Each structure stands twice: as C-alpha cells, then as structure tokens.
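Enquirer: sharing a sequence plus its predicted fold:
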Amino acid sequence: MRLDSYVVTETTTTASGAEEALPAAVLWDMDGTLVDTEPYWQESQVRLVAEHGGTWSREDGDSLIGSGLWHSARVLQEHGVKLSEQEIIDRMTDDVLVSVREHLPWRPGARELLRSVRDAGIPTALVTMSIRRMADFIASAIDFDAFDVVIAGDEVEHAKPHPDPYLRAASALGVDVASCIAIEDSPTGLASALAAGATAIGVEHHAPLPTDGAFVHRRSLEGVALDDLRDILRTGRALAALPEGDA
C-alpha cells in the first residue's frame, strides 16, 4: 500500500482559534491492546514450565506482559525450561496460534476505533513484540486493510521498553513520532512509546498501569472517536511538556 496516499488534513478549531489536527499516525500494540491474547501466552508458559518440572504463577506471567519474547524465554529458562530461547519462542507462538485460530478475542472498542482511523485516512502501524508470523496472522484476521506497516519483535534490534520499535514504525510510515498516538496496555509498552516521543494511551487490562505517568489513561477504547484522538494528542503533548515528576 502506498503510504503517500494518506494525507490527513482534517482539523478542528479550538476556542482560541487555533487549529487542532488529528494524529499523523496511530501506532498499535497487539497483545492485550488490540486482541486479548495475554491469557493464551500465560497458558503456554504454565505448560512449558510444568513440562520441565517447575511451577509458574499468574504473577510470573504478568511480569512479562509487554516484554520481548527473547527476554521472556530467558526468564522461562531461569524457571527450569531446558530449551533454547528460539525453541521456547517457537513453542509459545505455536501454542498461541492454535488458540487464536479457535477464538480470536478482540479488546472492547479496539477494532471499531481502528476502522474509524482507517476510514479517516490516518496511517497505522502494528508494533508488537510477537514475532512476524503471529503479527501477520492477527493482521490478516481483520476484515479490512488495517495496517500500513507491521513492526514485529523478531525484526527490531531492541525490544520494548526501548524506543526502537516505535521509532521504526514512525520512520517506516514517514511521519514524526511526536505527532503520533501509540496505544498500549502495559507499563513496558508505554515506556517504549513515551521514550520514542509519541503521545501514549494506556488502556489498563491485565497489568496495572502507573497512576502518575505522562500518558492518557483509559479504562477501555469503547466509544473512543476521532475527536477524542485530537483531545488525547493535545493532552499528551501537554503532559510531555511538564517537568519530570509533575505528570
């Protein structure tokens, strides 16, 4: 798809007379944000550790939400899994793909907002620490052309919370990351998006989010519309401009 076909010019006028633009792009996390696959990953982790004689708690699984799979694999090895990092990643990915082929649980409001963004001509990227074959499966399961760019965990030098994934997404779209909105569900993902310079929406789900971060906190994406994205972009920029510790 040609990225230069997307030129977002729609604006709204504030009380001061200034024009307020839509984001240059919307950058989406996948697991836990777009689709509720985190329980599938945790079920795979429990099985893997049990097969090697260990135990895996809900807290263990929650601690890995948003992390790169190579980091997760090393933690599983520390819990006694006697496989290589790549073998662990492939096994978990295979397990989760079996589950999502049976049932793909969308997060409330996520697909609807994504469709609104696409209908408005706003570029989008999927920015996930899942590997490419998982990301491509989820993207292909959407019944419209959802993403211009997919940034997968096996294609970045540094995983979240490093800013690299979001910087790569903005660069691939040809937009300034500071004019983008990133949507995340984990502290790790939010740290990545904010370090990159994006305005971030944190949609709390499995992992508790900080109460004092420089991001816009939402309980759900249900009912979020394009006008809300304008407001969120403005709010996010204001939070980013605050002295550290005042957000």
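Expert: Perfect, I can see it now.
Enquirer: for the rest of this, base every contact and every neighbour count on C-alpha atoms.
Expert: OK.
Enquirer: and the helices in the chain, which stretches?
Expert: Using DSSP state H, the helices found in the chain span residues 38-51, 58-62, 69-78, 85-102, 110-119, 132-141, 164-173, 187-196, 226-241.
Enquirer: how far away is residue 182 from residue 193?
Expert: From residue 182 over to residue 193 the distance is 6 Å, taken as C-alpha to C-alpha, to the nearest Å.
Enquirer: quick revisit: for the helices of the chain, which one sits closest to residue 27?
Expert: Residue 27 lies closest to helix 164-173 among the helices of the chain, at 7.5 Å (C-alpha to C-alpha).
Enquirer: check it against this one:
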Amino acid sequence: MDGTIVDTEPYWMRAERELADEYSISWGPEDAVQLVGAALLHSAQVFQGRGVDLPAEVIIERLSSRVSDQIRQAVPWRPGARELLLDLRERGVPTALVTMSYREMAELVADSIGFPAFDAVISGDSVTHGKPHPEPYLHAASLLGVDPTECVALEDSPTGIASAVAAGMATIGIPAHVDLPHSTEYTLWPTLDGRSTGDLAAVLAASRTKEVNL
C-alpha cells in the first residue's frame, strides 16, 4: 500500500521526524529510509533503541494516527494504481491488499479508492510475522483461495519484495523512495501508469517459464 498505491512514505517520514524531535533524537533521511516497508513493531523498536521511552504500541499508535490525519487531508495516489485496480476488478481478478500498516489505516485508504478494490485486506496487526517474512503474502493467498505461485505481488521496497518472493509469488518492484536493484528474482517497472491486467498476466507467464527452465 504505502509507496505502491499511495505515496504515504513522506507522511510516515514526517511523523517519525516529529516523534524524534520531541525526544531530541537525531533523525535524518537515511534513518527514515531504513524503515520503509518494515513492520511497525520493528519501527517502534528502533525508536525505543534510540531513546523514545514509550511502549511499542504507543509509538505505533502515534505514528499511525499522524499518518492517518495526513491521509484524510489529501490521499497521495501513485500514478496508475487506481486505474490498474479498476481493470483488475472489471475483469474479475481476485485482489488482496498486503500492508504493514495497521487495519484502520489500510481500510481508510481502501475506502478512499472509490470502488471495492480488494477481496481481502492483510494488515500489520493481522499477522504474527511482518515483512520480509512470507507470512503476509501467504496469508493473502490463503484468504483468496489461490496458490501463491498463481499470484502477482506489487511492491516498492526491498523488504516487501523479499516477503513476496519468499512466498513464491511472481513479483514486480515499482521503486518509490528506495532504489531497487535489478534482479532475476523479480521484475522492475518504473511506474504503474498505463499498466493493465494483461501486463500482470505476462509477468506471471514469464515467471512460470523461468520455473520450468530451472
């Protein structure tokens, strides 16, 4: 979700910087980038390690609430994201939102899309292990009733890509705020703008061919 459907990473970075400033912690762009795509519990633990004397759940709630407030003011859609989701919906392709944001925020974004884009929502507070563990994507496939190898995952961070690849899904990386290196494990797209269900099907077909060749 964050960085793939909506460009909320600047919102998260602002919330993190505000929390760091409150505790007089040095916090720069390089610190914020390290948290992109990570489970919120991990982010909370990083802040605790830097001197924020608050329970992890309080840190998570403060960051999430601040980001949600910003989303309510303006939803920063990524180019082509809603259009691709609409194409998938019109063609009857099952879809799941897999995010490390908590459910309240995930549903806030999903409800803002303007149509029922997702058949399932997997949030950071609905799994035991967050990304890069494969559990979030395996759980998504289970809820959709499909084999993970029949799925295509769209991700913007190394952490998210690692999760999807480990789950056995054909994976597409769309860089936002973190550079993604070229790799044989996933496909790179510069943007979702102009992409369609057919493009996703082509990536899935190429992934199957690669498995056969191996």
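Expert: Nice, I can see it. Treat the numbers as computed from the prediction; the structure is a model and nothing was measured.
Enquirer: and for residue 182 and residue 193 of structure 1, which residues touch both?
Expert: Residues touching both residue 182 of structure 1 and residue 193 (C-alpha atoms under 8 Å, 6 or more residues apart in numbering) are 199-200.
Enquirer: picking that back up, just name the most buried of the helices of structure 1.
Expert: Ranked by mean neighbour count, those are led by helix 187-196 with a mean of 24 (mean count of other C-alpha atoms under 10 Å).
Enquirer: what's that one packed up against?
Expert: Helix 187-196 of structure 1 sits against helix 164-173, strand 199-203, with contacts defined as 3 or more C-alpha pairs under 8 Å, 6 or more residues apart in numbering; DSSP states H and E.
Enquirer: tell me, how many residues neighbour the equivalent of residue 55 of structure 2 over in structure 1?
Expert: In structure 1, residue 55 of structure 2 lines up with residue 84, judged by TM-score structural alignment. Residues near residue 84 of structure 1, counting by other C-alpha atoms under 10 Å, number 12.
Enquirer: sorry, back to before: now the helices and strands packed on helix 187-196 of structure 1 as a markdown table including distance to residue 72 of structure 1?
Expert: Shown next, in a markdown table, are these (distance: least, C-alpha to C-alpha, whole Å):
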| stretch | distance to residue 72 of structure 1 |
| --- | --- |
| helix 164-173 | 17 |
| strand 199-203 | 22 |
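Enquirer: out of those, flag the one nearest residue 132 of structure 1.
Expert: Among these, helix 164-173 comes nearest to residue 132 of structure 1, with 13.2 Å by C-alpha to C-alpha.
Enquirer: find me the equivalent region of the closest one in structure 2.
Expert: With TM-score structural alignment applied, helix 164-173 of structure 1 matches the range 135-144 in structure 2.
Enquirer: wait, residue 210 of structure 1 sits on residue 187?
Expert: Yes: contact criterion C-alpha atoms under 8 Å: residue 210 of structure 1 and residue 187 qualify, at 7.2 Å.
Enquirer: what sits against the residue lying closest to residue 179 of structure 2 once chain neighbours are set aside?
Expert: In this structure, residue 179 of structure 2 finds its nearest non-sequential neighbour in residue 157, 8.0 Å apart by C-alpha to C-alpha, 6 or more residues apart in numbering. Counting by C-alpha under 8 Å, 6+ apart, residue 157 of structure 2 touches 36-37, 173, 175-176, 178-180.
Enquirer: which of these sit farthest apart?
Expert: 36 and 173 (13.8 Å).
Enquirer: what's the counterpart of the residue nearest to residue 179 of structure 2 in structure 1?
Expert: The equivalent of residue 157 of structure 2 in structure 1 is residue 186 (alignment by TM-score structural alignment).
Enquirer: what of residue 2 of structure 2?
Expert: Under TM-score structural alignment, residue 2 of structure 2 pairs with residue 31 in structure 1.
Enquirer: I'd like the distance between the closest residue to its match other than its chain neighbours and residue 170 of structure 1.
Expert: By the measure of C-alpha to C-alpha, 6+ apart, the closest residue to residue 31 of structure 1 outside its immediate chain neighbours is residue 37, 5.4 Å from it. Distance, residue 37 of structure 1 to residue 170 of structure 1, by C-alpha to C-alpha: 25 Å.
Enquirer: what do you get for residue 80 of structure 1?
Expert: From residue 80 of structure 1 across to residue 170 of structure 1, the span is 38 Å (C-alpha to C-alpha).
Enquirer: grab the nearest non-local neighbour of the alignment partner in structure 1 of residue 94 of structure 2.
Expert: Correspondence of residue 94 of structure 2 to structure 1, assessed by TM-score structural alignment: residue 123. Distances taken as C-alpha to C-alpha, 6+ apart place residue 25 nearest to residue 123 of structure 1, at 4.7 Å, with adjacent residues excluded.
Enquirer: tell me, how many residues neighbour that neighbour?
Expert: 28.
Enquirer: what sits against it?
Expert: Residues in contact with residue 25 of structure 1 (C-alpha under 8 Å, 6+ apart) are 122-125, 170, 173, 175, 179-181.
Enquirer: again, but for residue 147 of structure 2
Expert: residue 141.
Enquirer: next one: residue 236 of structure 1
Expert: Residue 236 of structure 1 touches 199-200, 214-216, counting by C-alpha under 8 Å, 6+ apart.
Enquirer: the residue nearest to residue 136 of structure 1 when sequence neighbours are not counted: neighbour count?
Expert: Once flanking residues are discounted, residue 136 of structure 1 sits nearest to residue 150: 7.8 Å by C-alpha to C-alpha, 6+ apart. Counted with other C-alpha under 10 Å, the neighbours of residue 150 of structure 1 add up to 21.
Enquirer: and residue 150 of structure 1, what's its match in structure 2?
Expert: Matched to structure 2 by TM-score structural alignment, residue 150 of structure 1 sits across from residue 121.
Enquirer: its match touches residue 100, doesn't it?
Expert: No: the pair residue 121 of structure 2 and residue 100 does not pass the contact test of C-alpha under 8 Å, sitting 10.7 Å apart.
Enquirer: quick check: residue 179 of structure 2 vs residue 118 of structure 2, distance?
Expert: Residue 179 of structure 2 sits 27 Å away from residue 118 of structure 2, taking C-alpha to C-alpha as the criterion.
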